[in-house]
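>>> Sequence first, then the predicted structure, then my questions.
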Amino acid sequence: MKAGNLSIYKNIIFLIWLLLTYHGSVGQNNNWLSISLASAEGKPKAVKDILSSNGLMVFVLDPDCPVSQKYGATIRELSQEYEQQGIASVAVYPVVGITKDKIRKFAEDYNYPFTHLLDPQLKFARAISAEVTPEVYLISKDAKLLYRGAIDNWFYELGRYRRIITEHYLKDALKAYLQGETILKDNTQAIGCFIGSGMSDNNARHH
């Protein structure tokens, strides 16, 4: 093999390794599933305790984030729709100083029918490399990470959103998973408020 071709071959192998490492890093090191967090409903729980017969949607939220607020109805509808198909839901709040009372009020305002976990020390958020709210993680029934990122492409930056949603990332991943098909897009860029920064005009991740 010529030196030039060998160099190209090595570069291709290296890029493939990087892609596999990036997409699998959270799924392979799944210690975050066992992190115990205070529950707004009562006893401390870990995400693995909430896994249902077919899997779990983990919504990472902040009650003060406008994007989290905007997705209130969407998250509730997704939870209700897929609960019937054996997919449970849980919300995790990586917010410094967050209280159970605030979470209960937030859950009541948006009529969320699922478990709510507090992460004031950001242990869970750091373990899964979450950076913004809202972000969603789809977990299989055998505790493997299937999808992470945005719910859809409604928002393209903080305070700016499309009139018509054209990409339903989470729904597409759920549909493929439940039908035993390959999830074509398993990682997207979440748009919202940076975790641990507090709300500000610059506290956004742009598309």
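Nice, I can see it.

>>> From now on I want contacts and neighbour counts done on CA atoms only, so please keep to that.
OK.

>>> so who does the residue sitting nearest the centre point of the chain touch?
Centroid check for the chain by CA atoms, centre = their mean gives Val136 as the closest residue, at 2.0 Å. Residues near Val136 by CA atoms under 8 Å, 6 or more residues apart in numbering: Met57, Val58, Phe59, Val60, Tyr147, Arg148, Gly149, Ala150, Ile151, Leu170.

>>> and of these, the nearest to Lys70?
Distance to Lys70, by CA to CA, is smallest for Ile151 among these, at 11.9 Å.

>>> Skip the chain neighbours and tell me the closest residue to that closest one.
Nearest residue to Ile151 in three dimensions, chain neighbours excluded: Leu170, at 5.1 Å (CA to CA, 6 or more residues apart in numbering).

>>> I'd like the distance between the spatially closest residue to Asn31 that is not a sequence neighbour and Ser34.
Leaving out its chain neighbours, the residue that sits closest to Asn31 by CA to CA, 6+ apart is Ala127, at 7.7 Å. Computed as CA to CA, to the nearest Å, the Ala127 to Ser34 distance reads 11 Å.

>>> try this one next to it:
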Amino acid sequence: MGKSFQLICLILCLSLGAHAQGSGISWKKISQISLKDLSGKTVQINGQKPTVFIMFSPECPLCRNYVPVLTDLQKSHPEIAFYAVFPGKAYAVDELKRFHKDYKPGFTLLLDQDKKLSRHLGATTTPESIFINELGIVVYRGLIDNWPSSLGQKRKVITDKYLASAILQSGLNRPVITKQTKPVGCLINDL
């Protein structure tokens, strides 16, 4: 084979591999977005390790019910940062404090009042999980698991734990089988 043919094959393989890994998110842009924590302090996220963002709403029953599941997942994977992001001006730090007091999540709660992070991530729904590796590649996005079958409808038995599976497969350096599902919940409002 000629060198030019080998070069073309190498370029094609590299571009297909990059496409197969998923879409990218700019950690640099995320690090420039100001969010507020429970104390009202401004924080930025640096992306130095794999991160799961979960879009949350304090009045969403699904979000409330997923707190123990996500807390257990965070405890099982301390190498991954977990953030519940509350998008929009409809929420205040006091609501995050009440949510924390009432539900005791084992992960960080952040307020995204200007929805800059939510827009950058392409988030549309609460709850919606977005798992990004340290390179900025979206490993998985969508449902936490298949418990909600549609808005207001829940399965009796959870058969697919999408987020947990993506974390496990990624940690084992295996391809993630399910890269995206359509989230079920309330649309992120414009407030």
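Structure's in. What do you need? A quick note: this is a predicted structure, and the numbers were derived from the prediction, not measured.

>>> TM-score for these two?
The TM-score (TM-score structural alignment, normalised by the length of the second structure) is 0.81; 172 aligned residues with a CA RMSD of 2.2 Å.

>>> Run a quick check on Val138 of the second structure versus Ser26, I expect a contact.
No: when contacts are counted by CA atoms under 8 Å, Val138 of the second structure is not listed as touching Ser26 (10.3 Å).

>>> Next SSE downstream of the longest helix seen in the second structure?
Using DSSP state H to define each element, the second structure has its longest helix at helix 3-21. Counting by DSSP states H and E, the next helix or strand C-terminal to helix 3-21 of the second structure is helix 27-31.

>>> and the residue in the first structure that Gly136 of the second structure lines up against, what does it touch?
Counting by TM-score structural alignment, Gly136 of the second structure corresponds to Ala143 in the first structure. If you count contacts by CA under 8 Å, 6+ apart, Ala143 of the first structure has them with Leu33, Lys48, Leu51, Gly55.

>>> Pull the number of nearby residues for the residue nearest to the second one when sequence neighbours are not counted.
Spatially, and ignoring its direct neighbours in sequence, Lys48 of the first structure is nearest to Leu33 (5.1 Å; CA to CA, 6+ apart). Leu33 of the first structure is flanked by 20 other residues according to other CA atoms under 10 Å.

>>> What's the end-to-end length of stretch 106-114 of the first structure?
Length of stretch 106-114 of the first structure, first residue to last, CA to CA: 12 Å.

>>> Check stretch 62-73 of the first structure too.
With CA to CA as the measure, the ends of stretch 62-73 of the first structure fall 15 Å from one another.

>>> same question, stretch 49-61 of the first structure
Stretch 49-61 of the first structure has an end-to-end distance of 19 Å (criterion: CA to CA).

>>> buried sites along that stretch?
Using 16 or more other CA atoms under 10 Å as the test for burial, stretch 49-61 of the first structure gives Ile50, Leu51, Ser52, Asn54, Gly55, Leu56, Met57, Val58, Phe59, Val60, Leu61.

>>> distance of the fifth one from Leu174 of the first structure?
As judged by CA to CA, Gly55 of the first structure and Leu174 of the first structure stand 10 Å apart.

>>> Need the residues touching each of those two.
Each of Leu138 lies in contact with both Gly55 of the first structure and Leu174 under the rule CA under 8 Å, 6+ apart.

>>> would you list every one of the strands in the first structure?
Ranges of strands within the first structure are 37-39, 42-45, 55-60, 87-93, 115-118, 132-133, 135-140, 145-149, 155-157, 160-161, 193-194, based on DSSP state E.

>>> List the buried residues for stretch 67-85 of the second structure?
Along stretch 67-85 of the second structure, these residues count as buried under the neighbour rule (16+ other CA under 10 Å): Val67, Leu70, Thr71, Leu73, Gln74, Ile80, Ala81, Phe82, Tyr83, Ala84, Val85.

>>> Now do the contacts for the last one.
If you count contacts by CA under 8 Å, 6+ apart, Val85 of the second structure has them with Phe53, Ile54, Met55, Phe56, Leu109, Leu110, Leu111, Asp112, Ser118.

>>> any idea what it aligns with in the first structure?
Match for Val85 of the second structure (TM-score structural alignment): Val92.

>>> Equivalent analysis for the second one, please.
Residue-level alignment of Leu70 of the second structure against the first structure, with TM-score structural alignment as criterion, gives Ile75.

>>> can I assume Gly24 of the second structure is in contact with Ile137?
Yes: counting by CA under 8 Å, Gly24 of the second structure does reach Ile137; the two are 4.4 Å apart.
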